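Undergrad: Requesting a structural model of the entry that follows:
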Amino acid sequence: MKLSYAGAGVALILAATLAACGGKAQFTLQGTVDNLRNSGLVLANGNDTVSVPAGATSFTFPQQIDYGTTYNITVKTDPAHMNCQIGGGSGSAGHTVTIQAQVVCNQNTYTLGGLFTGLTAAADGTARTVTLLNGSTGGAVTISSASGTLGAGDFVFGTQVADGQSYGVTVVKPDVANGLTCTVANGTGVMHEAAVSNLILTCVPTP
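TA: A predicted model of the protein is given here:
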């Protein structure tokens, strides 16, 4: 808190000094960028814009603003396959010595799921379950016969998959020791700009 007050005090002294000389303090809109892997990011402050290249760790707007001018840095265009959020991007020039916004970008993520058939309850009415695993880091989903109608229904993994990331879905074998044998179709691929919903889990009575 003391540093914030000190910064504001320095800015006010600078503004007062320049005002006495007939001018206004000028401030540069700038900040840091984290995890920008793709191109296309454009930031805006009103009509002033700046394009930020992939891999950049900082940005600076071409136009400075006068002391006391309000600013609001926004994402005009997200980078390809990513979304970005801004922290500290609005305020009034002169409240602190410098304007330092923080831009953090993340890869877009999408759901992974599909349909199941043949997952019926046991003869005594007990629900049967099957667990699917998406690789070692993509999470798992447990599907119950109680969640379908006549052994059929849909399912979605709770863990989403990032754009450009591969997925590989398999059946966890211990869950199939209940009188059913289950297989997965369309279980491998690469996530790309849309949710995947064409996985098919098919269960049949174990011979």
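Undergrad: hey, let's count contacts and neighbours off CA atoms from now on
TA: Fine.
Undergrad: Correct me if wrong, but T17 is in a helix.
TA: Yes: according to DSSP: H, G, I helix; E, B strand; the rest coil, T17 belongs to a helix.
Undergrad: and for comparison, fold this next one:
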Amino acid sequence: MKSTYLRAGVAALACALGLSACGGSSGQLALGGTIYGLTKEQIVLQNNGAHDYTITPSMLGAGNTFYFPDLIGIDEAYKVTVKSFPSNVTGCTVNYGTGRSAFNVTNIQIVCTLKTHKLGGTISNLKGDGLVLVNGSDKVTVPAGATSFQMTEVGEDQAFGITVLSSPANQSCVASNASGIMGTADKNDVVVTCTP
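TA: Reported below is the predicted structural model:
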């Protein structure tokens, strides 16, 4: 009987030293921050090499905030790392992810960099100068006689919409097949047609 109590006491002590492994936490402080660039699938974060926390875009709070479900203790060391990231990013970096808690930790930054792809197409019948194409804040001036154009690359899964800001004198140019969501490959099939 004594050995049974002894084993139970050892198990309780082990849980007290590693609460997350036993399904609970006695911490009082939040551990979290902000995630940038999470647009699809999921990211898996860890604290101190364990405590996997899977986050999807729909789980983020206002301002793209996140918090680990387990609280941490006062004066507890933490080290937040990225275990895995979505397929549409090249990687994610962690800023302010290491320290020792004194108050709620809310300043961790997870910055994910989206893969980018080329956006462009062909131009027909461009006679003069003055053709200007825009995609959001990106603006490209196309020289007379050009038969193709290239915009700044667009992040995967990001919206794009190319429009004609201005046409050459005595011509009218329109863009077709020019809006949508950037996929997993370059998009070079936008068509700009100028008349007469």
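Undergrad: what sits against the equivalent of F68 of structure 2 over in structure 1?
TA: In structure 1, F68 of structure 2 lines up with T60, judged by TM-score structural alignment. Applying C-alpha atoms under 8 Å, 6 or more residues apart in numbering to T60 of structure 1 gives the contacts T28, L29, Q30, G31, V50.
Undergrad: What about the second one, how many residues nearby?
TA: Counted with other C-alpha atoms under 10 Å, residues neighbouring L29 of structure 1 total 22.
Undergrad: so what's it up against?
TA: T60, F61, Q63, Q64, I65, I99, Q100.
Undergrad: Just give the nearest non-adjacent residue to T147 of structure 2, would you?
TA: Among residues not flanking T147 of structure 2 along the chain, I123 sits closest, at 4.5 Å (C-alpha to C-alpha, 6 or more residues apart in numbering).
Undergrad: And the helices in structure 1?
TA: Taking DSSP state H, the helices of structure 1 run over residues 2-20.
Undergrad: which of the contacts of T60 of structure 1 show up in structure 2 as well?
TA: Mapping the contacts of T60 of structure 1 onto structure 2 (both residues aligned by TM-score structural alignment, their matches' C-alpha atoms under 8 Å) leaves L29, Q30, G31, V50 still in contact.
Undergrad: list the buried ones in stretch 60-76 of structure 2?
TA: T65, F66, Y67, F68, D70, L71, I72, G73 (16 or more other C-alpha atoms under 10 Å).
Undergrad: Can you tell me what K83 of structure 2 aligns to in structure 1?
TA: Alignment note (TM-score structural alignment): K83 of structure 2 maps to K76 of structure 1.
Undergrad: got a list of what that match touches?
TA: L41, V42, L43, A44.
Undergrad: count of residues packed around the counterpart of the second one in structure 2?
TA: In the superposition onto structure 2, V42 of structure 1 corresponds to V44 when matched by TM-score structural alignment. As a burial measure, the neighbour count of V44 of structure 2 was computed by other C-alpha under 10 Å and equals 16.
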